[in-house]
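Chemist: Return a 3D structure for these sequence lines:
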Amino acid sequence: MPGKELLSQNEGFKKAWKLFVSEGTIEKELIRDVIAYSWLRSKLHGVDPLDEKIDVILSDEEFKERYKRFMPFIKTAMPFMHSLRKIVENTGFIVRLTDKDGYVLECIGDSSLTAEYGNLNIYNGCNVREDVIGTNAIGTALEIGQPIQVLGAEHYCKQYHNWTSSACPIRDEKEQIVGVLSTTGPNEKVHPHTLGMVVAAAQAIEKKMKLEKINKKLDMANKHFYAIMESISEGLICTDNKGVIMDINFFARRFLGLKEEDILGKNIHAILDKKNYDRIMRRINKGKKYEEEEIYFKTKKGKSISCIVTVTPILERSTNEVEGVVFTFKESKKVHSLVNKIVGAEARFTFRDILGNSKDIKEAIRIAALAANTDTTILLLGESGTGKELFAQAIHNESPRRKNPFVFLNCGAIPRELVGSELFGYVEGAFTGAKRGGHPGKFELADGGTIFLDEIGDMPLDTQVNLLRVLETKEIVRIGGHNVVPVDVRVIAATHKDLKKEVELGNFREDLFYRLNVMPIKTPSLRDRKEDIKVFVDYFIEKFSKSMGKSIKGIQESFYRGMINYNWPGNVRELQNVVQLVVNMVEDEEILTYKHLPSYMKSSNMPKGIDLTEGLMTLEEIEKMAIIKTVQEVGGNLALAAKILGIGRSTLYRKIEKYGLRYVSK
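Modeler: From the prediction side, this is the model:
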C-alpha cells in the first residue's frame, strides 16, 4: 500500500481507535477483525493507550544471560537481518529480532528515530508483547502465530500511531515459535511489499536453522563415528567398492605398524595376501558378508599376522549395489584367549586343593611349587589316577602365566592321525574334511599360557618330531601351511609309562625325552601313602553327601580299616568312585561300617571266615576269633592250627589259656 493511501486510510483507523478508547465500541467497517480482537485483549491486560512511556526492560545481567541462551538463534538470524536492512536502507526503518517471550535481542537501524518519535520500546532488552504495549506487529504475531502488518492507528497505544510495523514468527523444526523478525518505520515510508520481505527473511532463517540442526546432527554423528572408530579395541578399515582404503582406525594402524599417510588411498590388497583378497572381493561383489573367518594381514615390516575378520558390504538402497566395504578384525590369539575363557580352558585347582599329609605328597608339592615359578618344561610321572592333571593346573596357577590360557590335550584319547592337527592346527584344504578357513591348534590357543599334554607316551612318532621343533623354536606351522606362527607356551607333559623303556623299545624319541625330562615330578600312588586315605575318605564322603542330599551319621573304624587295607590299583580316582558308590547306596542317617564296602574289597582285605561287620573290635578280639575259627576248621589239631596261624604251638597253648578257649581243642 503506497504511503499516501495509508495516510488517508489511517484517518479511519484513528476514528475507530477514538471510538473504542472513549466508548469501548468496535466499528467493524473501519477496522480489521484481527486488530479488533487485539484491542480487546490489550484492554483486558490493562494497557493504557495514552501512556507515553511503557518500560518493561531487562537488567544488563538478565539481558546478557538471555542473549547467551539465544546465541545460536541470533547468529543464524543476523545475516538475514543485515540483508533486510540493506533493502530498506535510508528509509528510516528499524529491523528487530525478539525471542519467544517478546524481548528484543537485536535491533539495527536508524538510532535517531526515537529522538524524533519518542520512546518506542524498540531497543535491546525491551519487551513488546501485547500485554505490555498493546497491539503491535511483534506482540500480535506472537499471539496469533502468523505474519501481520500493523498500520498507524491500528496500534493500541497512541504513541505508535505514526509507525507501521511488519512481523513474522520464526519456528524451529518442531514448529514451535522461537522468536519474531520485524521491520518498523514511519507511516509515510511504508511499502506494500515490506511484510512479504519480512516473511521471506523469516522463512529463510527457519530453513537455515533446520539445515544447521541437520548439519549439527551429522557433525555429531561423524564425531561419534570417529570416536568409536578410534576407541574400539578392534581393527576397523573402510574402503570403497574397489577396495581403496578410505579410513583406518588407531587400533588397525598400531597393529599393522602404519601411519594414515602410509595407507589411505591405497588398495587393501597392500595389506592382504592375494588369495585372501580375491576370495573376499568375490563374495563382497555378490553383496555377501564375509563373517568371522581367519585371514592373514601383512604388517609394514612384512610380517604376516593371523586375524579373525568380518567384512561387511555397504549397499546402495535403491540399486542394492555395493558402495563400500567395512573390515573389522581382531588378532586371532586375542580371540582364542576370549574363547578359552568362555569354554573354560583355564586351570581351576591350586596346590591347596591337593590333599594329603604324607611325606611323598608333600615332597612332590614342594618340587612342583619351585618349578612353577620357572618356565621350565615339566614331566609328571605317575600311575593313572594319582592326580597328574591336578598338579599341572596347580603349577599353572602358581606361575606368572596364571591369567592366561590353560589348554589340555590327552594324546592317547584321540585318533593317532589327528594328534598333529589338534596340536598345530591346519589350513584350509590341508586334508579331506578340513574346515573352511582352517583351524588353530592347541598351541595357538594356549599362546601366553600353558599346554598340558597328558599321556604323552602315546604320541605318534611323526608328531613327536614336530613337537620337538616347537619346543626348540617356539614357532608352529599349521599342517598344510607355510606361515610361521610364533607361540609362547609353557609345556607340562604327563605319562604313566616308563619313558626310558619306551625309548629303548623305539616308541619314543630319545631327544624329545631329554627335552621333556628337564624337571621330572613323581606323583605318588595311593598305596605308597596310605596315611592319606582317611583324609580322602572324609573329603569325598562330605562332598558326595552334600551333592546327593544325604546325611551320613558316622563312620566306624572298620570302614576306615577296610579302605586302608585295600591295594588301590586305580589310586585316588578309584577311591573317589568307591566312596561315591557307597554314599549312593547307603540309607540316609546311616553309619558306615565295613559291611558297606564293595564285596571285591572285603575279600581282598581279610582271611576267610573273619567277620568285621559287627562294629568295632580290639586286636585281642580279632585274635581270639581267628584262633577259634582256625582250630575249628582243622578239627582241633593244635599243631596244624599253630602252623596256619603262623605262631609256635606253645604260643598257641598260652593264648588258649589266656582267652579261656580250652573247649575248642576238645
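
Chemist: Please make it C-alpha for all contacts and neighbour counts, starting now.
Modeler: OK.

Chemist: What segments of the stretch 401-550 of the chain are helices?
Modeler: Taking DSSP state H, counting those that start in this stretch to define them, one finds helices in the stretch 401-550 of the chain at 419-424, 442-445, 461-473, 499-504, 510-516, 533-548.

Chemist: so Thr376, which of the three states?
Modeler: coil (DSSP: H, G, I helix; E, B strand; the rest coil).

Chemist: give me the number of residues near it?
Modeler: Burial of Thr376, expressed as a neighbour count using other C-alpha atoms under 10 Å, amounts to 16.

Chemist: isn't it right next to Asn517, touching?
Modeler: No: using C-alpha atoms under 8 Å, Thr376 makes no contact with Asn517, being 9.8 Å away.

Chemist: re earlier: quick one: closest of the helices of the stretch 401-550 of the chain to Ala347.
Modeler: Of all the helices of the stretch 401-550 of the chain, helix 442-445 sits nearest to Ala347, with 14.2 Å by C-alpha to C-alpha.

Chemist: gap between that closest one and the chain center?
Modeler: Helix 442-445 has its average C-alpha position 24 Å from the chain's average C-alpha position, going by C-alpha atoms, centre = their mean, to the nearest Å.

Chemist: same for that helix, what does it pack against?
Modeler: The helices and strands touching helix 442-445, judged by 3 or more C-alpha pairs under 8 Å, 6 or more residues apart in numbering; DSSP states H and E, are helix 332-343, strand 406-410, helix 419-424.

Chemist: If you count neighbours, what's buried in that helix?
Modeler: Within helix 442-445, the residues that qualify as buried are Lys442, Phe443, Glu444, Leu445, counting by 16 or more other C-alpha atoms under 10 Å.

Chemist: One more sequence to fold, the one below, so I can look at both together:
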Amino acid sequence: MTALMESEKDVNEIAKAIASALKIDVEIVDTELIRVAVVGKLEYMKGKKLFTSGFNYKRSINTGEKFIIELPGENELCEGCEWHGDCIYKMVVYAPIKGKDEVVGVISLTAFNDEQYEILKNNLNANLSFVDIMANLIFSKVMENRMLKDTLIMKDKLNQVINSIDSGIIATDNEGRITHINQVGIEKLKLFSKENILGIKLKNIFPALEYEKILNSREKNLKKQEICNLINSKHDKYIVNIRKVFFNNELEGIVLSFENYNNAKSSAYTLVSGDIPISTDDIIGHSAAMSNVKKMTLRIAKSNSTVMLIGETGTGKEVFARAIHYHSLRRDKPFVTINCSAIPDTLIESELFGYEKGAFTGANKLGKPGKFEIANGGTLFLDEIEALPIHMQPKLLRVLQEKEVIRVGSNETLPIDVRIISATNANLENAIKKGEFRADLYHRLNVIPIVIPPLRERREDIILLTNYFIDKFSKVMGRNIKGIEKELDTLLLNYPWPGNVRELKNAIEFAINLEEGEYITINNIPLTIREFSEPQEIKEQTLKEIENYHIKEALNKYGWDENGRLLAA
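Modeler: Purely as a prediction, here's the structure:
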C-alpha cells in the first residue's frame, strides 16, 4: 500500500478543502497512478488507476517538478495521450507532493469549463502557492501517519518481546498506577485479569514494596541489591527487579520485572548446573539385561511414584535417574542431585531443607533454599541413600508424607511437589535389621525398585562400551585411536569389573593417555586388569557351574533375602 493510500482519509479531506476554496476540480494521485482522492466531475473514477492518460502525473512524480498545461488537447506535453486532440480539460496544474528526498504523489487542479479556467488562470500565482501549501500539508500528514504506523509496529514488536519473556513485566506512571502488564505477569499473579489490574496502584499487588521510597530515591539507576527484593504478596514470594523511567530528567514511572521465588531458584540451579539431558537412547548397552532395565525405565518414567535404583558402584545409577527424569512429565523442571554420603551429618538437614538467615553460626545472612525447594516441580535424586543419618530419616519421611518442608530456623511450612529417586549399592534390608535404616522410610522410597546389572553380567556390552569410550576420549585428547588389539578382547571380557562401567571408562582413558599407536595394546591397560586371571578351578567348570558359582558369590555378598536376590539377579 502506498503512502498516500495509507493516509487516504486525510488526503480526501484536504482534497475537499482545496476544491471548496478554489472552486476547482481536484485529483490526488499516488506513485502507482491510482486516484486516491477525486473531487468534481470525475469522482466516479476514485480508486481507479490511470494508464495512458496518466503520464503527466508520472512526469511530475519522476521530476519532482510542478508544471502547467494549457489547452491540454493541443499541448505537446500531451502527445501520446488517448485524449490528445479531443481533451475535455481546459487547463491542468500538476503539483508534486514531496519532501526532501521523496515524492509520494501529485495534486492536480483541473478546469473543465471556461469559468474554472478563468479562476485558475487569473489567480495562477496565488493558486500555485496555495496548492504548494496543501501539498506540504499532505506530505506532513503522510509522515505523521508513517511515524504512527512505525510506532504501532514497534509497540507490537515490543509487546511480542515482552510477552515472550519468562518474567512478569509491569509498567507504572509516576503515581504508581499500572499502565501495562504482560501476559506472563497476569498468569503469575493468578488472581488478576488485565482489565482488572490496569489503573490500580502497584502497592495493591505488592504491599511490601516500598514504592514511595523508590520514587524518592535520588539514584536514576538503582544498585542491584536495591532492586532485587524478596517480598510477600498473597502468600507468594517474588523476586522483583525495578528500573526507573525518565524523560527530560523527569521521572515518568517505573518498569518492574518479577519472578516467582521458587521458579527463580529452580531456573538458577538449572543454569548453573549445566546438566545435559539423558534419554535411554544415550545409555550404551544392547544386552538383554540392559534392554530390560531401559524398558522398565520408560514404563515408569511418567509416574510420580518413588523409585529406588539398586546396583553396585559404577553401574550408572545416576544416568538412569536422569533418564527417568528426561522421559517424565517433569523433564522441563529441575533435576537436582544430592549425595548423602558426601555431606557431614551436621549439614545434611540444611542441605535438604534449607535454612533461614541466622539459623546457625556461619549461615548465609540471606538464608538458603534447600534441595527440595530448588527441585520443586522436578526430580530430586538422593544418591547413596544408605548413608543418610538415622536422625534425619524420620524428617525425610515426614517431608515425603506431608509434601512440605520447614527450613532450619523457621516455623513456616513450604509446599513442595518433587518426585524422589533414590539410589543405593547396599543391602538396605540388612541395614533395617541392624537398626541402621528405618523400615517405614525404606518402603516409602522403594515403591518401584530397579536393579542395574553389574558389567560382568552383561558382558555383551563390554566391547560396545570400550569402543564408545575410545571414540569419546580420542576426540577429547585429539588422538587417533581406532580400537583395541585382538588379544585384549578376551581379557576385557573375562575381567570381573568390580568397578563396573566407571572402572572400564577409567581404564580406557588411562590407556589412551599412554598409547602411542593406533590400537590399544595390553601393555597400556592398568596393571590390575593386565595381571588378572580367573581361578583355575573356575576355568575347568562347565558353563552351568560357572553361573551357579557367580550366583552364590552374589548372594553371599548381598544377602539371601528378597533384596539380596534383587541385587544378585
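
Chemist: Work out the TM-score between the chains.
Modeler: Structural agreement between the two chains, given as a TM-score (TM-score structural alignment, normalised by the length of structure 2), stands at 0.68; 508 aligned residues with a C-alpha RMSD of 5.2 Å.

Chemist: picking that back up, could I get the helices and strands packed on helix 442-445 of structure 1 as TSV with mean neighbour count?
Modeler: Rendered in TSV, the data for those read as follows (neighbours: other C-alpha atoms under 10 Å):
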stretch	mean neighbour count
helix 332-343	16
strand 406-410	22
helix 419-424	22
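
Chemist: Out of the ones you listed, which is closest to Ile367 of structure 1?
Modeler: Relative to Ile367 of structure 1, the nearest member of these by C-alpha to C-alpha is strand 406-410, separated by 20.2 Å.

Chemist: Look up how far Asn548 of structure 2 lies from the residue nearest to the spatial centre of structure 2.
Modeler: A centroid search over structure 2 (C-alpha atoms, centre = their mean) returns Asp166, at 7.4 Å, as the residue closest to the centre. For Asp166 of structure 2, the distance to Asn548 of structure 2 (C-alpha to C-alpha, to the nearest Å) stands at 59 Å.

Chemist: try Leu397 of structure 2
Modeler: 39 Å.

Chemist: would you turn the helices of the stretch 401-550 of structure 1 into JSON lines with distance to His596 of structure 1?
Modeler: Formatted as JSON lines, the helices of the stretch 401-550 of structure 1 follow (distance: least, C-alpha to C-alpha, whole Å):
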{"stretch": "helix 419-424", "distance to His596 of structure 1": "43"}
{"stretch": "helix 442-445", "distance to His596 of structure 1": "44"}
{"stretch": "helix 461-473", "distance to His596 of structure 1": "47"}
{"stretch": "helix 499-504", "distance to His596 of structure 1": "40"}
{"stretch": "helix 510-516", "distance to His596 of structure 1": "44"}
{"stretch": "helix 533-548", "distance to His596 of structure 1": "13"}
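
Chemist: Go through the ones you listed and name the closest to Ile342 of structure 1.
Modeler: Proximity to Ile342 of structure 1 (C-alpha to C-alpha) singles out helix 442-445 among these, at 12.7 Å.

Chemist: give the contact list for the equivalent of Gly449 of structure 1 over in structure 2.
Modeler: Applying TM-score structural alignment, one finds that Gly449 of structure 1 aligns to Gly378 in structure 2. When contacts are counted by C-alpha atoms under 8 Å, 6 or more residues apart in numbering, Gly378 of structure 2 is found next to His325, Arg330, Arg331, Asp332, Lys333, Pro334, Phe335, Val336, Asp417, Val418, Arg419.

Chemist: ok, back up a step: who has more neighbours, Leu397 and Asn548 of structure 2?
Modeler: Comparing Leu397 of structure 2 with Asn548 by other C-alpha under 10 Å, the one with more neighbours is Leu397, at 17 against 12.

Chemist: measure the nearest residue to that one once chain neighbours are set aside to Thr297 of structure 2 for me?
Modeler: The spatially closest residue to Leu397 of structure 2, leaving aside those adjacent along the chain, is Leu441, at 5.7 Å (C-alpha to C-alpha, 6 or more residues apart in numbering). Distance, Leu441 of structure 2 to Thr297 of structure 2, using C-alpha to C-alpha: 22 Å.
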